[in-house]
Structures are given as C-alpha cells and as structure tokens.
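Asks: Here is the input, now give the coordinates:
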Amino acid sequence: MTNERLRSAMAAGGWTYSTLAAKVEVDPKSVERWVNRGRLPRRATAVLAADILGEDVHILWPALRQARAARAVSPELVALYDQRADVPVTTFVDLLAQARERIDVLVYAAVFLQEAYPRFNTLLRERATEGCTIRIALGDADSPNVQQRGREERFGHGIESRCRLALLHYQPLAGVPGIEIRTHGSTLYNSLYRADDQVLVNAHAWGVNAYGAPVWHLRRDPGGRMFDTYAESFDAVWATASPVQED
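Replies: The predicted model follows:
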C-alpha cells in the first residue's frame, strides 16, 4: 500500500527520497519504503519529517494516532518459542551463518552452542574473514551477579564453571581480526544472539534455567522499536565489559 499523501507533500515541496532522508537522518531507501510500501517511520522521525514538509504528522501517517496503543502482534516478531530447549541449535547456527555485517552474542555461558555444533568457532572465523564484526560477551565467573544467578537457579557453582568453560571455548578466537571477546559482570536479563538485523532473545525468569525460558525471534522493522531496544542493551553491556587477551 502506497502513501499518496506523503508522495504529494514531497512533490509539492520538491523533495526527493535523498534530500528528505538527509534532513531526517535516515537512509533514502527508508523514505522510499514510506512512500511506496506505506511503511511507518518511528514517531520522532515522522514528526520531524512532517515539520520539514509543513504538514500535520497525522495527515501523512494516520496510523500514528493509534501507534501508542498495544498491538496484538509486533511487526518485528518472527517467531516465539515456549523455551530455549524447543529451538533447534541449527536455528541459532543458521541465523549467525547468514550474517554479513555484524554478529553480537551476549550470554553468561551458552556452551550448548559449542557442544552441539563443534564447528562454531570455525563458523565465526569464516564470518569474520568475510567482513563481519563479531562481538562475544561472556559472563565473568567471579562476578557477584553470575554467582547470584547460580543460587537463584539452584545451580550452585555450576554456572560459574560453565562461564569458565565458555571462556576456554572462545579463547582461541581472541586476537582473530574482526572478532573480540569480552567478559561482563552485568545482571543478565536476556541472552542475545544477533545477526545483522535479526536477533534471538532468550528471556530469563527468576529461578528458571535459561533452557527453560522463552525465546523470541525479532527482525528489525522501520515501524518497530523492539529490535533496537535489545541492540542498545547489548552496546551498554559491551561498554562495561573487559577484553579477553590472547594466550
């Protein structure tokens, strides 16, 4: 569905996809999708664009009147799994294997990837060789937050041991061009497995092991905010994490 109101407003003011995109600081392809596919920009971006065009934002995008209301299904939600144990390891592997620009992994240990897919480090090396920027954030076994999680999940020192095991798995990648490994001590509300504009989010619930908690698969959408929320969360944790040095 096209947005003819927006097309007319741009034509009246002599705006092109590129010139309007430059003003509102988005990609010209995003503006093209607003016009030709009826995509909904973020509210702040839409307000700025409407102001530049001299139009009422709700005239250009009537759907924004209801955009603050809860939606039954987010356009960013690809799939929802009852628990991580229901997600085939191949789903994680295939997602990361498709990455062309960025892979971000935020976990405490997640040794299931290395154990179920022995070529996991090779996959990451291959992605880095092809130009991917790869960031792996693992739990610091000495962190009080990691140790507290073990008590909450009645896992004792097992989670600390798994953090150390995860570090042993990933240590050979330290120093590989394009790959950086760090350890963090943050409270882990969600484990994140990002590949470009997609992410698998393993939500955590108090007292529940990660494999028993839900997973949702998100894909970034111009009209959504969920993907960016998790991407920004990763960046915030990464900024506090400590680099792992080569052996």
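
Asks: Every contact and neighbour count from this point should use C-alpha atoms.
Replies: OK.

Asks: Which helix or strand contains the residue with the largest distance to the centre of the chain?
Replies: What lies farthest from the middle of the chain is residue 12; by Cα atoms, centre = their mean that is 38.1 Å. Residue 12 belongs to helix 4-13 when elements are defined using DSSP states H and E.

Asks: How far does stretch 94-101 stretch from one end to the other?
Replies: Stretch 94-101 has its terminal residues 15 Å apart, counting by Cα to Cα, to the nearest Å.

Asks: Show me how far that stretch is from its chain's centre.
Replies: Centroid displacement of stretch 94-101 relative to its chain, using Cα atoms, centre = their mean, to the nearest Å, is 13 Å.

Asks: this one as well, want them side by side:
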Amino acid sequence: MPNDRLREALLRNGLDLSDVAVATGVDEKTVERWITKGRTPYPRHRHKVASMVRETENYLWPDALPPERRAEVAQSEVINVYPHRSAIPLDLWTRLLAHATEQIDVLVLAGLFLAEEPSFARTIKQKTRDGLKVRMLFGDPDEDEAVKRSGEERLASGTVPARIRNALALIEPLAEIDGVEIRYHRTTLYNSIFRFDDEMIVNMHVYGQPGAYAPAFHLRLLPAADLFETYTTSFEQVWTESYEADFGRKA
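Replies: Model (predicted):
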C-alpha cells in the first residue's frame, strides 16, 4: 500500500526522491519503494526523514513502533508537569515566545493571561517580519459554549464571554499583520493548546475549575513519538471547523 502521508509530506516541503536519497545515503529506488510500496525504512532513516519533513515517525509510519516502545517515547516527550497553569514560570512563556521562529499555534477560549502580557503582541509583530506564522483560535463569545463555560468553571454568569472580548480587544491589532490569522471556534474545549515550534504547553480543563487552576504540561516534539502529534491533530481539527474573526461584531 502506498505511503500517502510520506508522499504528501515530501511534496509539502518541496523535497524529491534525490533529496531524501542524499540525506539518508540510500538509493533513489529505495526511497521510491518507501513511498509507492509502503516499505518501512530502518530506524535511522525514519528519524532522518521525519526530521526533514517536520513530522513524527508515528505519523509517517504508524506501525513502525510496538505499543510498549511508543509508551516509553511518550514519557520522553514530557518535559515538565505543573499542578496548575498559573504555576508555569513567566520566564518559560517568555523563552518559548522569544525562541519561536516558524510557527505559533494557540487554541483557547479566552487566553486573557497571554493577551495581557505586554511582550506578546510586540514580539509577534517583530517575528512575523522574519517569517513567523501565527494562528490563534478564540472561542466565540456569542456562542452557547462560551456562555455555558462560566457556570462549569463556577464563575459569575457571563465571565467567560467577557474575558474573551477583553482578550480580543488586546490582540485585535495583530489581525492586520501578514502572517497572523485569528479565527473563532465554537468547540467545547477539553484542553487549551499553545504551540511554539517544537515545544507545546497543554492546559487541561477540569470541570469546576478555571483554566489557571487546572494542570498543564510542557511537551517537546520527538520524531518517534505521538503525544505531541495528538494535540497537533486536535488543533488542526478545530482550525478546519473555525471561521473568520469579526472584530466589529464582537467588540
């Protein structure tokens, strides 16, 4: 069976058979068999190709690793676990933002704590000039999901929609910058996701507690792992169902 994931990943990154052959030290015919016949490369070759196309080995070759090995690798993806999102040091957020050079993806209901950070908008403006791509998904404050969330977090009625509107007011100027996309979603979120290149903060949502009090963990992307990929896939699914921001209507 052809490996369409590998084929698509190579095309997306502008790579051909010869590029992969040179990088891995194998014949072009071998690379072609990886694609057309679905042959599984040796581990050292999988690692190299996955790095070239910025995908995980598990995505490109789902059956390459046994379940027990996947569990071991997943543990290596976790850099740190925080009992509450508010316990994450400010300098970690600052470092992640400062070191991101290719992409930042944010999936939140409000994310007001991030929007209120003065360096956030300033750094985004600077880095997009150098090619950084930013995608931000905010909950639609007029949708039932946002209204309902106030009660689920034991907050005063209308608190979550108000926080979303405050966050939108702060990040609205970014919508005019090339390289920044801001969209709305009406998803019932189970986690907030903050991706900075190959690192990610996942803020788990806990019924009865606001996001700041819920646990969070810090992940890194590893070629042979799929924990990071799980949340990346979740972000992409919400992005697919999102819709254009209308700041005039939400103001």
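
Asks: Quick one: the helices in the first structure, in order.
Replies: Secondary structure of the first structure, counting by DSSP state H: helices at 4-13, 17-24, 28-36, 43-53, 57-60, 89-97, 111-116, 120-129, 144-152, 158-170, 226-240.

Asks: Figure out which of these is closest to residue 104 of the first structure.
Replies: helix 226-240 (7.8 Å; Cα to Cα).

Asks: Pull the distance from the closest one to the chain's centre.
Replies: With Cα atoms, centre = their mean as the basis, helix 226-240 of the first structure stands 8 Å off its chain's centre.

Asks: Now that residue 156 of the first structure has come up, it's in contact with residue 150, right?
Replies: Yes: with contact defined as Cα atoms under 8 Å, residue 156 of the first structure counts as touching residue 150 (5.0 Å).

Asks: related to what we said a few turns ago, how far out from the middle of the chain is the helix holding residue 12 of the first structure?
Replies: Relative to its parent chain, helix 4-13 of the first structure has a centroid offset of 34 Å by Cα atoms, centre = their mean.

Asks: Could I get the buried residue list for that helix?
Replies: Buried residues in helix 4-13 of the first structure, counting neighbours by 16 or more other Cα atoms under 10 Å, are found at 6, 7, 9, 10.

Asks: Spatially nearest residue to the first one (excluding sequence neighbours)?
Replies: Just to be clear, that refers to residue 6 of the first structure. In space, and not counting its chain neighbours, residue 6 of the first structure is closest to residue 60: 5.6 Å by Cα to Cα, 6 or more residues apart in numbering.

Asks: Next one: the one you found from residue 31 of the first structure, what distance?
Replies: In terms of Cα to Cα, residue 60 of the first structure sits 13 Å off from residue 31 of the first structure.

Asks: Settle it for me: which of residue 156 and residue 150 of the first structure has more neighbours?
Replies: Ranked by neighbour count (other Cα atoms under 10 Å), residue 156 of the first structure and residue 150 place residue 150 first, with 18 against 14.

Asks: Quick check: which helices or strands does the helix holding residue 12 of the first structure pack against?
Replies: Counting contacts by 3 or more Cα pairs under 8 Å, 6 or more residues apart in numbering; DSSP states H and E, helix 4-13 of the first structure packs against helix 28-36, helix 43-53, helix 57-60.

Asks: Nearest to residue 213 of the first structure among these would be which one?
Replies: Of all those, it is helix 43-53 that lies closest to residue 213 of the first structure, at 32.0 Å by Cα to Cα.

Asks: Can you list the helices and strands that the closest one packs against?
Replies: Using 3+ Cα pairs under 8 Å, 6+ apart, the elements in contact with helix 43-53 of the first structure are helix 4-13, helix 17-24, helix 57-60.

Asks: between the second one and helix 43-53, how many degrees?
Replies: Just to be clear, that refers to helix 17-24 of the first structure. Orientation check (axes from the mean of the first three to the mean of the last three Cα atoms, to 10 degrees): helix 17-24 of the first structure against helix 43-53 gives 110 degrees.
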